[in-house]
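Trainee: The sequence and its predicted three-dimensional model are supplied below.
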Amino acid sequence: MKRIISFVFMLVFVVALVGCGGEKPKAQEDKKEPAAKEKLKVAFIYVGPVGDGGWSYAHDQGRKYLEQQMPDVETSYIESVPEGADSERVLTELVEKGNKIIFATSFGYMDSVIKVAQKYPDVKFLHCSGYKTAENVGTYFGRMYQARYLTGIIAGKTTKSNTIGYVAAFPIPEVIRGINAFTLGVRSVNPNAKVKVVWTNTWYDPAAEKEAAKSLLEAGADVITQHQDTPGPQQAAEEKGKFSIGYNSDMSKMAPKAVMTSAVWNWGPYYVETVKAIKEGTWKSSQYWGPMSDKIVDLAPYGPMVPEDVKKLVEAKKQEILEGKFDVFTGPIKDQTGKERVAAGQKMTDAEMLSFDWFVEGVDGTIPK
């Protein structure tokens, strides 16, 4: 009897199962984990090491800020990439690795960016400090000359010898523009001061930069500034008991007794805004040149050696710049020969500033051809 009952029970169960189409109870259905959303890959290439304490370091701080603000983005970087053919190879490798946005952070990468961008129209390229664009290539920079002018006021008020040293990388418009803005700031408070320029023809060479600063100190400079990527010139000034003004990032930690302030970059917000626009499909190729009011350029905190009256003078002029009441390259402006290049009340256009190939009055130096 037990066997018959068991057989009948099993038969009923099988018929029921077949009638239901063989479906599994919901509790026993296979549980599939949702696929992890693939992160947007963004890459950066740097002309120097991220530990240079200057240009590449500042860009890498911006990259880290981007990752912090956008967890759905995965970033990577390659440092110490020479300008020229090597950069074309590296850019190509980054695209092949799946990067959809690439930030090329040095002027000399410009032609390589344009070449690679033509081959990969679905990838967006952003080139720092250049002037060539394409449908998938934009340029970006900040009006660092505004911060340079302000640091020039500090230097002009500080110098006792009336000789200020400027260690400069390459004679391109970007660097010449910075030297001119700095000199105009110096001369606005000290018409007798001159800015002596030495070229190194390198972006990153700590030893060469430091030696250039030493030569300027030996020539009588008692304040040193630079358009270079390391704090070598700052350290040279400190070793001689003189003052200095840093560039790219706050260099006071490297030479605390010398650094009065630094003209600094803040790339992070720009990187976040740009990546968001590309993700949302609203990005269009453009030539961004952000002012100080965008906070892409600024001054680092003042060192203890900067007097209060000088701080107030600088802050007042900074406020005029922020409010658009003052423009650095407003005439009258003369060149080294005393010839008037910008008439009184006239403002230089962006095109003119981006093609600077002459020094203002007060610069002691030449522009190599």
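Mentor: Good, I have the coordinates.
Trainee: Going by C-alpha atoms from here, please, whenever you check contacts or count neighbours.
Mentor: Fine.
Trainee: Can you tell me the closest non-neighbouring residue to Y271?
Mentor: Leaving aside its chain neighbours, Y271 sits nearest to L66 (6.3 Å; criterion: CA to CA, 6 or more residues apart in numbering).
Trainee: Next one for the comparison:
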Amino acid sequence: MKLKTILTTAAIALGLATTAMAQDPTKVGFVYVGPVGDGGWTYEHNQARLAVEEEFGDKVETVFVESVPEGPDAERVMTQMALDGADLIFTTSFGYMDPTINVAKKFPDVKFEHATGYKRADNVSTYGARFYEGRAVQGHIAGSMTESNTVGYIGSYPIPEVIRGINSAFIHARKANPDVEFKIVWAYTWFDPAKEADAAKVLIEQGADVILQHTDSTAPHAAAQNAGGVITFGQASDMAEYKPKPRVSSIIDNWAPYYIERTRAVMEGTWESTDTWDGIGAGMVEIGEITDAVPEDVKAEALALKDRIGSGEYHPFTGPINKQDGSEWLAEGETAEDGTLLGMDFYVEGITGKIPQ
């Protein structure tokens, strides 16, 4: 009887332990390059994290570290997350690519998702959005509305993602207005309000009455507002506090559906290493409200362009398009291949200046 009691007690204990293990929440970590209050890139990633919590409730636990520099410190943060029991880690900036790969090798049972990169492994997926599709819409509005024919563009780093956006915006600004010129200032930061504000001021002093940005703060909007007569576009999030002007529209990164889907895959044991690059059609890139500061005909044209891109009827990189040196890149009716776009390291014809090395 005593043996039976012991065995029964052990079985109950084992069952309780198994139940407790089964109920352990899936732990999901997020590594952010900026603060969650940046109003742009990191803000939207954090909104997606909150959407994961809302979707799964107590079945998930999320953690995040914000303002993590790209480089060795990122590797340290990822390592600590993995040691702390994370099942899935989203690393949300291009410069986290090598640190993600390095840490993933040390923790083969942890799943990693790296944003905007191109290096994968059995436990590392890559994902990104076709921001260049939104840049095409912004470019049309910019080219249609500029009175000085000078559009300013604040670049973060001279990587393919940013170069693609500049080219797409320029192509469609030129289609709307053949006289438009782009002036580009490189801020060499994703998030630094002071540097971004200074870049906007320089561009405005050079005659730009439209400012586009591939940096994460709202500082360029404040600079444009103070200058008067300058329009801007939200980057990564709506930046709606500057509506209806200077901010006349925006590109919004909608990461929530992807984050929920990938978290569910980990929970269900179906996660596999994949590469995802979605745009307007899939809803990963959204166009924020085009305000009444934009003329009705321009707004209608921009929305029609958005719909054509979203349906797949039109590709923003459709020939004829030449490279900056005048050599042919895309023939009439030819569209760019993803491989070329992902590695884009050249300006298109008409853009002045050189890409920094």
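Mentor: Thanks, I have it. It should be emphasised that the depicted structure is a prediction, and the values quoted were computed from it without experimental measurement.
Trainee: And the TM-score between them?
Mentor: Put the two chains on top of each other and the TM-score (TM-score structural alignment, normalised by the length of the second structure) is 0.92; 341 aligned residues with a CA RMSD of 1.8 Å.
Trainee: I'd like the secondary structure assignment at the counterpart of the residue nearest to Y271 of the first structure in the second structure, please.
Mentor: Aligned counterpart of L66 of the first structure in the second structure: V52 (TM-score structural alignment). Classification of V52 of the second structure using DSSP: H, G, I helix; E, B strand; the rest coil returns helix.
Trainee: wait, V52 of the second structure sits on E261?
Mentor: No. Counting by CA atoms under 8 Å, V52 of the second structure sits too far from E261 to count as a contact (9.1 Å).
Trainee: and the gap between the equivalent of F170 of the first structure over in the second structure and P356 of the second structure?
Mentor: Superposed on the second structure with TM-score structural alignment, F170 of the first structure falls opposite Y157. Y157 of the second structure sits at a distance of 9 Å from P356 of the second structure (criterion: CA to CA, to the nearest Å).
Trainee: Looking at these two, which one has more neighbours?
Mentor: Counting neighbours by other CA atoms under 10 Å for Y157 of the second structure and for P356 shows that Y157 has the greater number, 19 against 8.
Trainee: contacting residues for the more buried one?
Mentor: 186-190 (CA atoms under 8 Å, 6 or more residues apart in numbering).
Trainee: V52 and E261 of the second structure: which has the busier surroundings?
Mentor: V52 (24 against 13).
Trainee: Let me see the contact set for the more buried one.
Mentor: 60, 256, 259-260, 263.
Trainee: Out of those residues, which is nearest to D216 of the second structure?
Mentor: A256 (18.5 Å; CA to CA).
Trainee: For stretch 302-316 of the first structure, give the aligned segment of the second structure as residue numbers.
Mentor: Going by TM-score structural alignment: stretch 302-316 of the first structure matches residues 290-304.
Trainee: Contacts for the matching stretch next, please.
Mentor: Defining contact as CA under 8 Å, 6+ apart, one finds that stretch 290-304 of the second structure is touched by 137-138, 140-141, 144-145, 243-245, 248-250.
Trainee: 10 Å instead, please
Mentor: 136-145, 176, 231, 233, 243-250, 287, 289, 305-310 (CA atoms under 10 Å, 6 or more residues apart in numbering).
Trainee: Okay, and which of those residues map to helices?
Mentor: Using DSSP state H, 136-145, 176, 305-310 are the members of those that sit in helices.
Trainee: for stretch 78-86 of the first structure, which positions count as buried?
Mentor: 78, 81-83 (16 or more other CA atoms under 10 Å).
Trainee: Check the spacing between V342 of the first structure and N99 of the first structure real quick.
Mentor: On the measure of CA to CA, V342 of the first structure and N99 of the first structure end up 45 Å apart.
Trainee: between these two, who's got more neighbours?
Mentor: A side-by-side neighbour count of V342 of the first structure and N99, using other CA under 10 Å, places N99 first with 21 against 16.
Trainee: What residue in the second structure is paired with the more buried one?
Mentor: Checking TM-score structural alignment: N99 of the first structure goes with A86.
Trainee: Name the nearest residue to its match, ignoring sequence neighbours.
Mentor: Sequence neighbours aside, K27 is the residue nearest to A86 of the second structure in space, at 4.8 Å (criterion: CA to CA, 6+ apart).
Trainee: What is the aligned counterpart of the one you found in the first structure?
Mentor: Here K27 of the second structure is matched to K41 in the first structure, going by TM-score structural alignment.
Trainee: quick one: its match is in a strand?
Mentor: Yes. Judged by three-state DSSP, K41 of the first structure forms part of a strand.
Trainee: tell me, how many neighbours does it end up with?
Mentor: 18.
Trainee: was I right about it contacting E74?
Mentor: Yes. With contacts counted by CA atoms under 10 Å, K41 of the first structure reaches E74, the gap being 4.9 Å.
Trainee: quick one: common contacting residues for the two?
Mentor: Between them, K41 of the first structure and E74 share the contacting residues N99, judged by CA under 10 Å, 6+ apart.
Trainee: and the gap between the match of K27 of the second structure and M70 of the first structure?
Mentor: 11 Å.
Trainee: G130 of the first structure now?
Mentor: Counting by CA to CA, the gap from G130 of the first structure to M70 of the first structure is 26 Å.
Trainee: And W203 of the first structure, by the same measure?
Mentor: 31 Å.
Trainee: Look at these two and report which has more neighbours.
Mentor: Using other CA under 10 Å, the more surrounded residue of W203 of the first structure and M70 is W203, with 19 against 15.
Trainee: what lines up against the more buried one once you look at the second structure?
Mentor: In the second structure, W203 of the first structure lands on W190 (TM-score structural alignment).
Trainee: Quick check: closest non-adjacent residue to its match.
Mentor: T215 (5.0 Å).
Trainee: For F356 of the first structure, grab the count of nearby residues.
Mentor: Around F356 of the first structure there are 17 residues (other CA under 10 Å).
Trainee: I figured it hits I172, correct?
Mentor: Yes. F356 of the first structure is in contact with I172 according to CA under 10 Å; the separation is 7.9 Å.
Trainee: Contact partners for the alignment partner in the second structure of M348 of the first structure?
Mentor: Under the alignment (TM-score structural alignment), M348 of the first structure maps onto A336 of the second structure. Neighbouring residues of A336 of the second structure by CA under 10 Å, 6+ apart: 315-319, 321, 329-330.
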